[in-house]
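Undergrad: Kindly return the folded structure for what I paste below:
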Amino acid sequence: MVTDPDNPFIDRPLRSFGRIKSRAIKPKQAVLFDTLLPTIAVPDPKAGPLDPAALMPGAKAVWLEVGFGGGEHLVEQAARHPDTLMIGCEPFLNGVASALRHIDERGLKNVRLHADDAREVLDALPDTSLDRVMILFPDPWHKARHNKRRLLNDDTAAVIARVLKPGGRVRFVTDWADYADWALGRLQRTPGLTETNVGEGDWPQRAMTPPADHVVTRYEEKRLGDTAPIFLEFSRA
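TA: Got it, this is the predicted structure:
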């Protein structure tokens, strides 16, 4: 825990994300904040432990997407896996608004949202409660003095290992080579996690083949990074 530079009176983890809102939210999407979001919101994780089984009784699996952006990947995966509970976390309110629109238009019933820091949800989940954790294109925080703000650090990796079921998987994707190196090192040294996409060839070329179930989003197509997307896959022993 460190002091948040935006509020020196409150101790909390350093923010791993930037702004939480940009342009004005469209009126139809704003309505969904009042009507749809309350019905699918994850209970306040700061209030106590979260029970995934209570969020969707009968779900065959539970997946968590950390920082879902505009919700394209989250919603498509939810549509492909209707028996899976999809928990999405995103502090950027315009992204939440976009996800709500997609969820509403496709009539999805297996998505739950947390419009804030995903680490709050991870900390509140019980041990061995998730089948998959997905971290796609998180903020890279390029400057060395800002590396401490990166979402995937030793603490977060340890929490992910704790909440994954045996055989559960974590997928980390980035289009910044330095962040891929950083993430690989931290996942490799996390007890309980084993790299699963160890193929032929040298790093990072061997990690540039997208998994068969990967969903390409508009953000990925923008190619904002300095490398083609690098996919890291680890499983829980």
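Undergrad: Please make it C-alpha for all contacts and neighbour counts, starting now.
TA: Fine.
Undergrad: Packing partners of the strand ranked longest in the chain?
TA: The residue-count maximum for a strand in the chain (DSSP state E) belongs to strand 164-174. Helices and strands touching strand 164-174, by 3 or more CA pairs under 8 Å, 6 or more residues apart in numbering; DSSP states H and E, are strand 130-136, helix 177-188, strand 230-236.
Undergrad: wait, which of these is closest to P57?
TA: Distance to P57, taken as CA to CA, is lowest for strand 130-136 among these, at 14.4 Å.
Undergrad: buried sites along the closest one?
TA: Neighbour-count burial for strand 130-136 flags L130, D131, R132, V133, M134, I135, L136 (criterion: 16 or more other CA atoms under 10 Å).
Undergrad: Closest to L151 out of these?
TA: So of the buried residues of strand 130-136, ranked by how close each gets to L151 (CA to CA), first place is I135, at 9.1 Å.
Undergrad: Quick one: residues contacting that closest one.
TA: Contact partners of I135, counting by CA atoms under 8 Å, 6 or more residues apart in numbering, are E65, V66, G67, V170, R171, F172, V173.
Undergrad: Of these, which pair is most distant in space?
TA: G67 and V170 (13.9 Å).
Undergrad: Would you do the same for the sequence below? I want to compare the two.
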Amino acid sequence: MSASDRQPLGERSFGRRKGHKLSLRQSRLVDELLPRLQPDLSQPPPDPLTTLFAAPVSEVWLEIGFGAGEHLLWQARANPHAGLLGCEPYINGVAKVLTAVETHDLRNVAVHPDDARDLLSWLPEASIARAFILFPDPWPKRRHRKRRFLREENIAALARVMQPGGELRFATDIGDYARTALLAFMREGSFAWTAQRPRDWRERPDDWPQTRYEAKAIAAGRACAYFRFRRR
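TA: Sure thing, here's the model as predicted:
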């Protein structure tokens, strides 16, 4: 889908874009490295999408809202066969990922530093093998809940780009968000929840590394839920 074909997106589901001042190195990486890792949404996506990455990869994984990048970077190092396409509008988090990419010469990472909905509109159908949405902004105030990312229209957009049988992982420490997201997945209908017993969503799998936000939630006494869905 071209930029001219995309529809207005409405209210965004993320908060601030920038925090403290970037270091000189981070500023350099944003200016010099980010343009090389960033998909050009004004042009059609490459065919196949795997050629988006500097390293040869066999499939593409998508993380929406990678925060400081702990999970994204862990998956990139642990799975060199996969290209990790991360989306994060918070530039300080982007800068941390860029620093790690340069330090460890990670060639299977790409970064979209803006609204995930634009990226989802640009991606080809059935091009994503795995997707991660881990501890997204819960927008706890009732009047703001319409900004939560996991609502039916965004789930439908994810369904369009995910391969049949592809896995979508979602985590939250907010019980109300877990409930409303599950209901949205059920109403949308393109994904099957894979849990067979309570431990399947109460315990984090071994290939799902802990993030800084998750550690803070656990330290504060909040229970986390770890959901896995399969694209029908």
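Undergrad: so what's the most centrally placed residue in structure 1 up against?
TA: For structure 1, the residue sitting closest to the mean C-alpha position, by CA atoms, centre = their mean, is V66 at 1.2 Å. By CA under 8 Å, 6+ apart, V66 of structure 1 lies in contact with G88, C89, E90, A118, V133, M134, I135, L136.
Undergrad: how much space between the alignment partner in structure 2 of it and P136 of structure 2?
TA: Matched to structure 2 by TM-score structural alignment, V66 of structure 1 sits across from I64. Applying CA to CA, to the nearest Å, the value for I64 of structure 2 to P136 of structure 2 is 8 Å.
Undergrad: and for the two, which residues touch both?
TA: In contact with both I64 of structure 2 and P136: no residue, using CA under 8 Å, 6+ apart.
Undergrad: what ranges do the helices span in structure 1?
TA: Using DSSP state H, the helices of structure 1 run over residues 27-35, 37-40, 52-55, 72-80, 93-106, 118-124, 154-163, 177-188, 218-221.
Undergrad: Including distance to A144 of structure 1, could the ones you listed go into a markdown table?
TA: What follows is these, written out as a markdown table (distance: least, CA to CA, whole Å):
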| stretch | distance to A144 of structure 1 |
| --- | --- |
| helix 27-35 | 37 |
| helix 37-40 | 37 |
| helix 52-55 | 37 |
| helix 72-80 | 30 |
| helix 93-106 | 27 |
| helix 118-124 | 22 |
| helix 154-163 | 16 |
| helix 177-188 | 11 |
| helix 218-221 | 24 |
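Undergrad: Reformat those helices as a markdown table; add mean neighbour count.
TA: As requested, the helices of structure 1 are exported to a markdown table (neighbours: other CA atoms under 10 Å):
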| stretch | mean neighbour count |
| --- | --- |
| helix 27-35 | 14 |
| helix 37-40 | 15 |
| helix 52-55 | 16 |
| helix 72-80 | 19 |
| helix 93-106 | 20 |
| helix 118-124 | 19 |
| helix 154-163 | 20 |
| helix 177-188 | 17 |
| helix 218-221 | 12 |
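Undergrad: between those, which gets nearest to V2 of structure 1?
TA: helix 154-163 (13.2 Å).
Undergrad: wait, which of the contacts of I135 of structure 1 is closest to L32 of structure 1?
TA: Within the set of the contacts of I135 of structure 1, G67 lies nearest L32 of structure 1; the separation is 19.4 Å, counting by CA to CA.
Undergrad: For the closest one, which non-adjacent residue is spatially closest?
TA: Excluding the flanking residues, the one nearest G67 of structure 1 by CA to CA, 6 or more residues apart in numbering is E90, at 4.5 Å.
Undergrad: burial of that neighbour, as a residue count?
TA: The local packing of E90 of structure 1 (other CA atoms under 10 Å) involves 24 other residues.
Undergrad: give me the number of residues near the aligned partner of G166 of structure 2 in structure 1?
TA: Applying TM-score structural alignment, one finds that G166 of structure 2 aligns to G168 in structure 1. Using other CA under 10 Å, G168 of structure 1 has 22 other residues around it.
Undergrad: close enough to count as contact, L150 of structure 2 and A181?
TA: Yes - applying CA atoms under 8 Å as the test, L150 of structure 2 and A181 come out as touching, 5.7 Å apart.
Undergrad: Show where stretch 204-215 of structure 2 falls in structure 1, residue numbers please.
TA: Under TM-score structural alignment, stretch 204-215 of structure 2 corresponds to residues 210-221 of structure 1.
Undergrad: ignore the last one, stretch 118-137 of structure 2
TA: Mapped onto structure 1 using TM-score structural alignment, stretch 118-137 of structure 2 spans residues 120-139.
Undergrad: Nearest to A212 of structure 1 among the helices of structure 1 would be which one?
TA: Nearest to A212 of structure 1 among the helices of structure 1 is helix 72-80 (12.3 Å), distances taken as CA to CA.
Undergrad: ok, and what's touching that closest one?
TA: So helix 72-80 of structure 1 is in contact with 65, 68, 84-86, 88, 99, 102-103, 108, 110-111, 215-217, going by CA under 8 Å, 6+ apart.
Undergrad: coming back round to it: buried stuff in the longest strand of structure 1?
TA: Neighbour counts using 16+ other CA under 10 Å place L164, K165, P166, G168, R169, V170, R171, F172, V173, T174 of strand 164-174 of structure 1 among the buried residues.
Undergrad: Can you say which two of the residues you listed are spatially most distant?
TA: Farthest pair in these, by CA to CA: P166 and T174, 24.9 Å.
Undergrad: Having no further points to raise, I will conclude here.
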